[in-house]
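*Asks:* can't give you the sequence, but here's the structure:
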């Protein structure tokens, strides 16, 4: 016969009720929090999965935030470049006006004033900042004003040549803007391959028109040793001779020019019009660059210089039109690239939206409480606890004297 001591009975009853209270409390916590796993001990394997999923969701959220920031910067850049391009259109129209018509002194002054205003607007646009006050075109430099307009009309760039990058995925980075040196400063001069300029001291009416590379292989051979530096000289009969300043002024080509014709050698062609005087020259140089602000400054200086005749002004304006065209080519190429980057950001953001939904669904399945099951469990546990408490209350009140008559 087994004898049960009163202390053992009390201890067993207490242990049972404490366990039931613990289970009830855990179930109540699941119902109130809506989460099945509140402590790692609730489900060690599930808790590990929850940590992993939360880490993935946090990374995805950060990448999405980065995409939003990059999207804002690139959209601002695209709008800025459009405005920049519109101002260059205005400057180009005035240059064409200067070539096609005879300008009075007051016309020149008015045009110079307008171009000065356009140049100031271009500098302002080049110093555009994003919503955080960071310059769009300073590269990775922390300066807020990468472009400075100097007293002589020149513009200095104090940013750097590194594009800011945004991380939009594991091992995936994308430029969120474009540095200003390559965009506005280091623009190929002339037609992009070379620039042909009539000398300022020419006394004839020779005008340099369109220029182009018409034989790529011959031009490649001519520039194999480096940029070319030719000088084309005319005599009184219109004959021309091209010499190479890089090779002891050796003669490289010669011929006869007729008004409205062109001359060509070493793979290039230069359209000319007007009549050259004896001793007039045209220089041909490759490998040169000209910033977009200098283009407007050259136009402004020529218009403000009362000693510049119509022929020289026309030649100056023609060369600056070429430079504006090259600058607009650079802007167009960059805008196309920006559009491509914006599309990539949109696609990546769409991918993250789908992944986030998938991860959240998975996380919910692992972590969230099944309310119907948990509430049923809560009711059963509550009933069981009440029964234990009532039973203990009756048992602990029992005494041997209750059975003595």
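*Replies:* Sure, I can see it. Owing to the predicted nature of the structure, the values given are computational and were not obtained by experimental measurement.

*Asks:* CA only for contacts and neighbour counts going forward, please
*Replies:* Will do.

*Asks:* what's near enough to touch residue 109?
*Replies:* Contacts for residue 109 (CA atoms under 8 Å, 6 or more residues apart in numbering) come out as 303-304.

*Asks:* wait, a helix at it?
*Replies:* Yes. The assignment for residue 109 by DSSP: H, G, I helix; E, B strand; the rest coil puts it in a helix.

*Asks:* and residue 319, how close does it get to residue 179?
*Replies:* Residue 319 is 26 Å from residue 179, where distance means CA to CA, to the nearest Å.

*Asks:* tell me, what residue is most central in the chain?
*Replies:* By CA atoms, centre = their mean, the chain has its centre lying nearest to residue 177, at 2.3 Å.

*Asks:* residues in contact with that residue?
*Replies:* Contacts of residue 177 by CA under 8 Å, 6+ apart are 73-74, 77, 136-137, 139, 163-165.

*Asks:* just to be sure, residue 209 is in a strand?
*Replies:* Yes. Looking at residue 209 with three-state DSSP, it is inside a strand.

*Asks:* from the middle of its chain, how far away would stretch 242-252 be?
*Replies:* Chain-centre distance of stretch 242-252: 44 Å, with CA atoms, centre = their mean, to the nearest Å.

*Asks:* another one to put next to it:
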């Protein structure tokens, strides 16, 4: 056997052994390209795609965390909505005209209980132990009672944003504005009866006639006072003044007990009952009132009714205003629930989009550097068979050559 034949044979076997080792590694790892040197372009494409997949994995973890947080917010909002509806029922019961002072005391106790329940809901924590409605101050109890017995908000109005997909961010925290920011009364004005009123008249907001005028009044600082006086012939007149100026006057018809309308500050106000000469009402621009202050004041009002016509009128006046403020908070809650739902839907959509992107990127990685398993296995089998056949043939040839030279 010539030296060149032997050299060629061993070189061929070494090459095929190397191919076998490579194929076995590719089959075990699933990758045909594992280093840049093997295929620079394919390796770069796969690396970029893999980095993008890692980024999407991080986004998915953020999505899950925020979804858990906002699901807790949704649940709490639902409980608050139920509580508001119960409070509304209590207020309406107190206004039915047949509720005795003792019954009003009972309703006052129920309102106080509802206020405590609401405080617990406003201080709800998420599964991770953070407070839901503290804004970015998630480790601090957001609503606390001060030394005067008033509930104060110690959180902030933070709206921290987190990335939930490559092109989408989402608010990852809620804050306490849904419990603190609603405007008192009808959102434009509040009406209070003079503390010394002796008649049984009430003045209630009936609706907005001119939104721009009503809005201008709300943003201003000048209240309107309506005073009643005797006309000298057994009838009443009213005078509405603002900043020392008379802005409206009129007669109160004898049938005022059945309701008469007075237009002021772009709104209609319904006068029910009959005021006494010297009685007054003050229409003030609406200002934010926390829902806790609302319930606290409502409980005091219900518990203080003395049962006289004038006392009942004062109670009715205040409670009707509280009912309007509660409506503002019910509306604010509906808006917050809708916003929370929109955010959750956006996160869900981002999750589906990210999943589709991950599938496409995984296919890119697969197409760039992954081994074709069926082809690799077939090639491996064929190479092993070829090596075994070559070794047998070489062994046979080597035997023949030795026999020849013996």
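*Replies:* On my side now, so go ahead. In this text the structure is predicted, and so the values were computed from the model without any measurement.

*Asks:* quick one: what's aligned to residue 67 of structure 2 in structure 1?
*Replies:* When structure 1 is aligned by TM-score structural alignment, residue 67 of structure 2 is paired with residue 71.

*Asks:* same thing with residue 85 of structure 2?
*Replies:* Aligned partner of residue 85 of structure 2 by TM-score structural alignment: residue 89.

*Asks:* and for residue 95 of structure 2?
*Replies:* That one, residue 95 of structure 2, aligns with residue 99 by TM-score structural alignment.

*Asks:* picking that back up, correct me, but the match of residue 67 of structure 2 touches residue 345?
*Replies:* Yes. Using CA atoms under 8 Å, residue 71 of structure 1 is in contact with residue 345, at 6.9 Å.

*Asks:* related to what we said a few turns ago, determine which two of the contacts of residue 177 of structure 1 are furthest apart.
*Replies:* Greatest spatial distance among the contacts of residue 177 of structure 1 (CA to CA): 77 and 165, at 14.3 Å.

*Asks:* and these two? Which one has more around it.
*Replies:* residue 77 (25 against 16; other CA atoms under 10 Å).

*Asks:* if we can go back for a sec, so how far is residue 6 of structure 1 from the residue nearest to the match of residue 67 of structure 2 when sequence neighbours are not counted?
*Replies:* Closest residue in space to residue 71 of structure 1, ignoring its immediate chain neighbours: residue 342 at 6.4 Å, by CA to CA, 6 or more residues apart in numbering. Residue 342 of structure 1 sits 79 Å away from residue 6 of structure 1, going by CA to CA.

*Asks:* same deal with residue 92 of structure 1?
*Replies:* Distance, residue 92 of structure 1 to residue 6 of structure 1, by CA to CA: 107 Å.

*Asks:* chain center to the longest helix seen in structure 2: distance?
*Replies:* Using DSSP state H, we find that the single longest helix of structure 2 is helix 309-369. Centroid displacement of helix 309-369 of structure 2 relative to its chain, using CA atoms, centre = their mean, is 5 Å.

*Asks:* ditto for stretch 191-205 of structure 1
*Replies:* Distance, centroid of stretch 191-205 of structure 1 to centroid of chain: 37 Å (CA atoms, centre = their mean).

*Asks:* and if you look at stretch 298-318 of structure 2?
*Replies:* On CA atoms, centre = their mean, the centre of stretch 298-318 of structure 2 falls 37 Å from that of its chain.

*Asks:* and stretch 358-376 of structure 2, what's buried?
*Replies:* The neighbour-count check on stretch 358-376 of structure 2 (16 or more other CA atoms under 10 Å) flags 358, 361-362, 364-366, 368-371, 373, 376 as buried.

*Asks:* let's have those in TSV, adding distance to residue 28 of structure 2.
*Replies:* Listed next are the buried residues of stretch 358-376 of structure 2 as TSV, based on distance: CA to CA, whole Å:
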residue	distance to residue 28 of structure 2
358	24
361	22
362	19
364	20
365	17
366	15
368	17
369	14
370	11
371	10
373	10
376	11
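
*Asks:* so for residue 92 and residue 6 of structure 1, which sits in the more crowded spot?
*Replies:* The residue with more neighbours, out of residue 92 of structure 1 and residue 6, is residue 92; 21 against 9, by other CA under 10 Å.

*Asks:* would you agree residue 175 of structure 2 is in contact with residue 153?
*Replies:* No. In this structure residue 175 of structure 2 lies outside contact range of residue 153 using CA under 8 Å: 10.0 Å.

*Asks:* more neighbours, these two?
*Replies:* Neighbours were tallied for residue 175 of structure 2 and for residue 153 using other CA under 10 Å; the higher tally belongs to residue 175 (23 against 20).

*Asks:* residue contacts, that one?
*Replies:* With CA under 8 Å, 6+ apart, residue 175 of structure 2 has these contacts: 132-136, 155-159.

*Asks:* can you select the buried ones among the residues you listed for me in PyMOL?
*Replies:* Command for PyMOL, covering only those of the contacts of residue 175 of structure 2 found buried under the criterion 16+ other CA under 10 Å:
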select buried, resi 132+133+134+135+136+155+156+158
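
*Asks:* turn the contacts of residue 175 of structure 2 into TSV, columns for secondary structure and distance to residue 41 of structure 2.
*Replies:* Formatted as TSV, those follow (DSSP: H, G, I helix; E, B strand; the rest coil; distance: CA to CA, whole Å):
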residue	secondary structure	distance to residue 41 of structure 2
132	coil	49
133	coil	50
134	coil	50
135	coil	48
136	coil	45
155	coil	53
156	coil	51
157	coil	50
158	coil	46
159	coil	43
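
*Asks:* re earlier: closest one of the contacts of residue 177 of structure 1 to residue 223 of structure 1?
*Replies:* residue 163 (30.6 Å).

*Asks:* that older thread, what strand or helix carries the match of residue 95 of structure 2?
*Replies:* Element membership for residue 99 of structure 1, per DSSP states H and E: helix 44-100.

*Asks:* can you check residue 140 of structure 2 too?
*Replies:* Using DSSP H and E, no helix or strand contains residue 140 of structure 2.

*Asks:* quick one: map residue 152 of structure 2 onto structure 1.
*Replies:* Aligned against structure 1 by TM-score structural alignment, residue 152 of structure 2 finds its counterpart in residue 156.
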